[in-house]
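**Student:** Okay, predicted coordinates and the sequence, questions at the end:
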Amino acid sequence: MTEGNFVDYVKVHVSSGNGGKGSAHLRREKYVPKGGPDGGDGGRGGHVIVKGNESLWTLLHYKFQRHFKAGHGEHGSKNRSTGADGANVYLEVPLGTVVKETASGKVLVEITEHGQEEIVLEGGLGGRGNWHFKSATNQTPRYAQPGIPGSESDLTLELKVLADVGLVGFPNAGKSTLLSVLTSAKPKIADYPFTTLKPNLGIVQYRDFKSFVMADIPGIIEGAAEGKGLGHYFLRHIERNATLLFLIPADSIDVSREYEILLNELKEYNPELLDKDRLVAISKSDMLDAELREEMGREVGKDLGDVPFLFISSVSQYGLQELKDKLWALLND
């Protein structure tokens, strides 16, 4: 999937159906001149339903169609016949999609399972027919209830990528290169910041035909939690990852300092992100000789404490098998 086809944020306008009118019919037959009221109820208006579909990876199918309208309920008729319910309209979304009210920002539902269905806008109830209103003192009511009108709303669909491992790092840290080496994904790679503007997903093949999903998230800059750079636009994707892989290039001025900045941005955005398993990978390690790696390892190990780290190189593929082993261990701990 190309980057341009990955759509993770759309706004749609939805309308539920009107309820059908109840019938005020009076039974009249050849030998039953005063049969009394027999008007049926109106049908319910159609709901707007969000449904999870594991075959979808993006919200691209809502890029050009933004208006969705459910069917109206049919009116009641004689012989207490209830009108048909209006047709529901289904919005199929990939797993990890959050549905919000655009105006208030209120979260309505989160879709995390295949086949999960959630009503986001209910259809109007059908009106009751006149036979409901008959009584000893009013045996021939000539009135019935009208249906309740449906409602409409503007909704925002946000996709938070569901992946086992999320790559976290500053722009140009080598995240896309690592993803392209470990998986069959073909992210855009170039020697300038913010080459990646949309998340890229890839499947990492492991031993014995096992695999896990890795997501390349656009680079973080200091102040991202306040909206700088791409800000909240990509930080939400990290919420769905089981394990966070911090990627810091070996030519950084201070590896530990960069890690602290990244960690602080995640904490400012959502403190719960710090509860996830973390692994630090020092990329571009092919620039270091064995002595420099050993010296840097001592310093980094002292600063990171209990957080595991290792040296890797996507170009020379140094340490990549060890990286996959550690990630698999974290995911299956």
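**Tutor:** That came through fine.

**Student:** Every contact and neighbour count from this point should use C-alpha atoms.
**Tutor:** Fine.

**Student:** Leu162 contacts Pro94, correct?
**Tutor:** No: applying C-alpha atoms under 8 Å as the test, Leu162 and Pro94 come out as separate, 9.3 Å apart.

**Student:** My guess is Lys198 contacts Phe6. True?
**Tutor:** Yes: counting by C-alpha under 8 Å, Lys198 touches Phe6, with 6.8 Å between them.

**Student:** Neighbour count: the two, which is higher?
**Tutor:** Between Lys198 and Phe6, counted using other C-alpha atoms under 10 Å, the more crowded position is Lys198 (20 against 16).

**Student:** Now do the contacts for the residue nearest the centre of the chain.
**Tutor:** When C-alpha atoms, centre = their mean is applied to the chain, the residue found nearest the centroid is Thr97 (1.8 Å). Thr97 is in contact with 110-112, 157-160, counting by C-alpha atoms under 8 Å, 6 or more residues apart in numbering.

**Student:** In a markdown table: those residues, plus distance to Arg207 and neighbour count.
**Tutor:** Formatted as a markdown table, the contacts of Thr97 follow (distance: C-alpha to C-alpha, whole Å; neighbours: other C-alpha atoms under 10 Å):
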| residue | distance to Arg207 | neighbour count |
| --- | --- | --- |
| Glu110 | 33 | 20 |
| Ile111 | 31 | 21 |
| Thr112 | 28 | 19 |
| Leu157 | 37 | 21 |
| Glu158 | 34 | 23 |
| Leu159 | 30 | 25 |
| Lys160 | 28 | 25 |
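
**Student:** would TSV of those residues with secondary structure and distance to Gly147 be doable?
**Tutor:** Converted to TSV, those look like this (DSSP: H, G, I helix; E, B strand; the rest coil; distance: C-alpha to C-alpha, whole Å):
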residue	secondary structure	distance to Gly147
Glu110	strand	31
Ile111	strand	31
Thr112	coil	34
Leu157	strand	30
Glu158	strand	33
Leu159	strand	36
Lys160	coil	38
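
**Student:** The structure to be compared is supplied as follows:
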Amino acid sequence: MTEGNFVDYVKMHVASGNGGKGSAHLHREKYIQKGGPDGGDGGRGGHIIIKGNANLWTLIHLKFKRHIKAGHGAHGSSGRSTGADGEDAIIEVPLGTVVRDTETNDILFEITEDGEEKIVAEGGKGGRGNWHFKSSTNQTPRYAQPGIPLEEKEITLELKVLADVGLVGFPNAGKSTLLSVLTSAKPKIADYEFTTLKPNLGIVKYRDYQSFVMADIPGIIEGAAEGKGLGYYFLRHIERNSILLFLIPADAKDIVEQYNILVDELRRYNPEMLDKERFVVISKSDMLDDELKSEISTILDEDLEADYMFISSVAQQGLTELKDKLWQMLNE
């Protein structure tokens, strides 16, 4: 999936259908001049339904569909015939989609399961026909109920990427390179910061035809939890990952400090993210000789509050061991 095709934020206007009018018909036949009321009910207006689809990875199919309308309910007719219900409008979304009310920014619901359906705007109920209103004192009511009007809403769809492993790190830490080596994904790779502006997903193939999903999240900067850079857009994608894989380059000035800054940004954005399993990889370690690795390991053993591993995506060092470790963590 190319970066331009990854759409994770869509605003739209939705309108359900009007309920159909009830009929005020009075029964008439050749030899029945003054029959009783037989007006049928109006049909229900169509709902606007959000439905989860596990085969979708992005909201790009909704990028240019900013107005969604459901069908109106048909009016009731004679013979107590109920009008047809309006056609529902179904909006299919990838799993991990959050639906918000645009005006209040309140979360209405989240879609996390394939086939899960939620009504975001209910169709109006159909009006009752006049036969409901007949009584001993009013045997020929000449009125019926109108249908209930449609419901309109401005909604925002936000996609939070669902993945087994999320790559977390500062810009230019080597996340995209690692994803490109472990999976068939083709993220943009360059030697400048913020090469990645949208998440990239890749499937890591493991032994015995097993696999797991890895997400390359755009780089975090200090202050992202306060919205610096594109902090909110980046951080919300990390919420849906089972394991957080922290990538810190071997040439960083202070590996422990970088890790602590990243953890602090996650904590300030959402403290619950610290409950996820974490693992640290020191990337670009092909630049280190054995003596330097030993020195860094001594420091990390004392000060780093997480397990770690040295890898090199370019030199293909430690990648098999990394996949083994991640698979073990996912299946514990």
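**Tutor:** In hand now; what should we look at? Everything numeric in this text was worked out from a predicted model, so none of it was measured.

**Student:** now stretch 149-158 of structure 2: how far from the chain's centre is it?
**Tutor:** Distance of stretch 149-158 of structure 2 from the chain centroid (C-alpha atoms, centre = their mean, to the nearest Å) equals 17 Å.

**Student:** how about that stretch: buried residues?
**Tutor:** Neighbour-count burial for stretch 149-158 of structure 2, counted by 16 or more other C-alpha atoms under 10 Å, picks out 149-152, 154-158.

**Student:** Over to stretch 6-14 of structure 1?
**Tutor:** 6-12, 14.

**Student:** so which of the residues you listed comes closest to Ala190 of structure 1?
**Tutor:** Phe6 (19.0 Å; C-alpha to C-alpha).

**Student:** if I read this right, the closest one contacts Leu201, doesn't it?
**Tutor:** No: using C-alpha under 8 Å, Phe6 of structure 1 makes no contact with Leu201, being 10.3 Å away.

**Student:** show me where structure 2 has helices.
**Tutor:** For structure 2, applying DSSP state H gives helices covering 175-182, 231-238, 255-269, 290-303, 319-330.

**Student:** among those helices, which is nearest Glu277 of structure 2?
**Tutor:** helix 319-330 (8.0 Å).

**Student:** Just give me the mean distance for that closest one relative to structure 1.
**Tutor:** Average distance, helix 319-330 of structure 2 versus aligned residues of structure 1 after superposition (mean C-alpha distance after the TM-score superposition for structure 1): 0.8 Å.

**Student:** I'd like the distance from that helix to the chain centre, please.
**Tutor:** Relative to its parent chain, helix 319-330 of structure 2 has a centroid offset of 27 Å by C-alpha atoms, centre = their mean.

**Student:** Report the buried residues of that helix.
**Tutor:** 319, 322-323, 326-327.

**Student:** ok so, going back, wait, which of the helices of structure 2 is closest to Ile311 of structure 2?
**Tutor:** helix 319-330 (6.5 Å).

**Student:** Please name the residues that touch Gly150 of structure 1.
**Tutor:** Residues in contact with Gly150 of structure 1 (C-alpha under 8 Å, 6+ apart) are 15-19, 45, 122-124.

**Student:** Now which residue in structure 2 aligns to it?
**Tutor:** Superposed on structure 2 with TM-score structural alignment, Gly150 of structure 1 falls opposite Leu150.

**Student:** Now do the contacts for the residue nearest to its match when sequence neighbours are not counted.
**Tutor:** By the measure of C-alpha to C-alpha, 6 or more residues apart in numbering, the closest residue to Leu150 of structure 2 outside its immediate chain neighbours is Asn18, 4.4 Å from it. By C-alpha under 8 Å, 6+ apart, the contact set of Asn18 of structure 2 is 44-46, 71-73, 123-126, 147-150.

**Student:** which stretches of structure 2 form strands?
**Tutor:** If DSSP state E is used as the criterion, the strands of structure 2 fall at 9-15, 48-52, 67-69, 89-93, 97-101, 107-111, 117-121, 152-159, 163-168, 200-205, 211-216, 241-249, 277-283, 308-310.

**Student:** Distance to Glu222 of structure 2 added to these, as CSV?
**Tutor:** Below are the strands of structure 2 laid out as CSV (distance: least, C-alpha to C-alpha, whole Å):
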stretch, distance to Glu222 of structure 2
strand 9-15, 23
strand 48-52, 34
strand 67-69, 38
strand 89-93, 32
strand 97-101, 26
strand 107-111, 27
strand 117-121, 37
strand 152-159, 23
strand 163-168, 13
strand 200-205, 22
strand 211-216, 18
strand 241-249, 14
strand 277-283, 18
strand 308-310, 22
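
**Student:** out of those strands, which comes closest to Glu265 of structure 2?
**Tutor:** Nearest of the strands of structure 2 (C-alpha to C-alpha): strand 163-168, 11.0 Å.

**Student:** From the chain's centroid, how far away is the closest one?
**Tutor:** For strand 163-168 of structure 2, the distance to the chain centre is 15 Å (C-alpha atoms, centre = their mean).

**Student:** what do you get for stretch 227-236 of structure 1?
**Tutor:** 16 Å.

**Student:** For that stretch, what is the spacing between the initial and final residues?
**Tutor:** In stretch 227-236 of structure 1, first residue to last residue: 12 Å (C-alpha to C-alpha, to the nearest Å).
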